[in-house]
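# Need the 3D shape of this:
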Amino acid sequence: MYAIIKTGGKQYKVQPGDTLRVEKLDSNLGDELELTEVLAIGGDKTFVGQPTVDNAKVVAVVTNQERAPKVIVFKKKRRQGYRKMQGHRQFYTELFIKAIISPEGEVKADTEANVFDPEKKFVELEKTRIAKKEAKTSGSETVATKKASTKKKAAKKKVAKKAAKKKTAKKKVATKKKTAKK
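Now for the predicted structure:
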């Protein structure tokens, strides 16, 4: 069974168990949403709404709220010296379709929603970081016991001095010649 829903000014075809990225919705992670703008339901029997199907809804769980990858906005007017570059990251909400409820019955998803929790991920990263630091400190103690190898220093190269600049001769001032009067 599938349903065609409308949210954020766009239409999406969904089935139970699908994950879907929609425009940002005001809800928290793990919240259940009921999307009531169901335009059509297909399956054994097809229901088409005018504009929506009565007694039909899609139950979804918010699994993630993030920003999409950056889109580059570049404006230019030729021969005018006008160029403008910007970037834009759109907010989105990721939904897991839990069930589709139609006038005929209900179809549920086989799997559960996997909610992304950034705080939980941060805690796990901190634990791994601490474990790596401890491994390094225990490893550095064994390295310190080994004899340090001596390194030969490279001989410094002598830099040749530049030749002194020659002074230019001063120009002679031209004397005015006296012309004979007639």
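# Every contact and neighbour count from this point should use C-alpha atoms.
OK.
# how much space between the residue nearest to the spatial centre of the chain and residue 121?
By CA atoms, centre = their mean, the mean C-alpha position of the chain lies nearest to residue 69, the distance being 3.9 Å. For residue 69, the distance to residue 121 equals 20 Å [CA to CA, to the nearest Å].
# Where does residue 13 sit: helix, strand or coil?
Here residue 13 is strand, with the state taken from DSSP: H, G, I helix; E, B strand; the rest coil.
# From residue 16, how far off is residue 38?
14 Å.
# So these two - more neighbours on which side?
Between residue 38 and residue 16, counting by other CA atoms under 10 Å, residue 38 is the more crowded of the two (28 against 21).
# Go ahead and confirm that one touches residue 7.
No - judged on CA atoms under 8 Å, residue 38 makes no contact with residue 7 at a distance of 9.5 Å.
# now the other sequence, so there's something to compare against:
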Amino acid sequence: MIYAIVNIKDKQFKIVENQYIYVPHISEKVGEEILLNQVFLFYKEGKLFLGDPFLEKINIIIEIMQHIKGKKIFVFKKKRRKGYKVKNGFRPLFSKIKIISFLEK
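From the prediction side, this is the model:
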């Protein structure tokens, strides 16, 4: 099994080849392939490689499959005894990506 821990939009994700994951919205078009170079950890055939902070010799190719909205998040503000109540909400944007391959230099 081959997997890696990468940084995508300042969040860390564990990725495996040919897997789909949802990440914060990436502003590229659907169908485009992107090269990720911020890899913290890489595991292959029983060997573990750690970066300090990143591994320079490992790159990952991902493809953007679609852009979607998540479930609604409600924001409710209230001040007691003042009659002040405000209810707002939003739907965060996500991108569904597929991990194509790991590139080792």
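# Give me the TM-score for this pair.
Laid over one another, the chains give 0.91 as their TM-score (TM-score structural alignment, normalised by the length of structure 2), with 103 aligned residues with a CA RMSD of 1.1 Å.
# neighbours around the residue nearest to residue 37 of structure 2 when sequence neighbours are not counted, how many?
Ranked by CA to CA, 6 or more residues apart in numbering and with sequence neighbours excluded, the top spatial neighbour of residue 37 of structure 2 is residue 59, at 4.9 Å. A count of nearby residues for residue 59 of structure 2, using other CA under 10 Å, gives 18.
# Map residue 59 of structure 2 onto structure 1.
Residue 59 of structure 2 maps onto residue 57 in structure 1, with residues paired by TM-score structural alignment.
# residues contacting that match?
Counting by CA atoms under 8 Å, 6 or more residues apart in numbering, residue 57 of structure 1 touches 34, 35, 36, 37, 38, 100, 101, 102.
# Just give the number of residues close to the last one.
With neighbours defined by other CA under 10 Å, the count for residue 102 of structure 1 comes to 22.
# Identify the spatial nearest neighbour of the counterpart of it in structure 2, chain neighbours not counted.
Under the alignment (TM-score structural alignment), residue 102 of structure 1 pairs with residue 104 in structure 2. Distances taken as CA to CA, 6+ apart place residue 58 nearest to residue 104 of structure 2, at 4.8 Å, with adjacent residues excluded.
# ok, the one you found - contacts?
37, 39, 42, 102, 103, 104, 105.
# now, which of the residues you listed lie within helices?
Using DSSP state H to define helices, no part of the contacts of residue 58 of structure 2 is located there.
# Which among the contacts of residue 57 of structure 1 count as buried?
Among those, the ones that count as buried by 16 or more other CA atoms under 10 Å are 36, 37, 38, 100, 101, 102.
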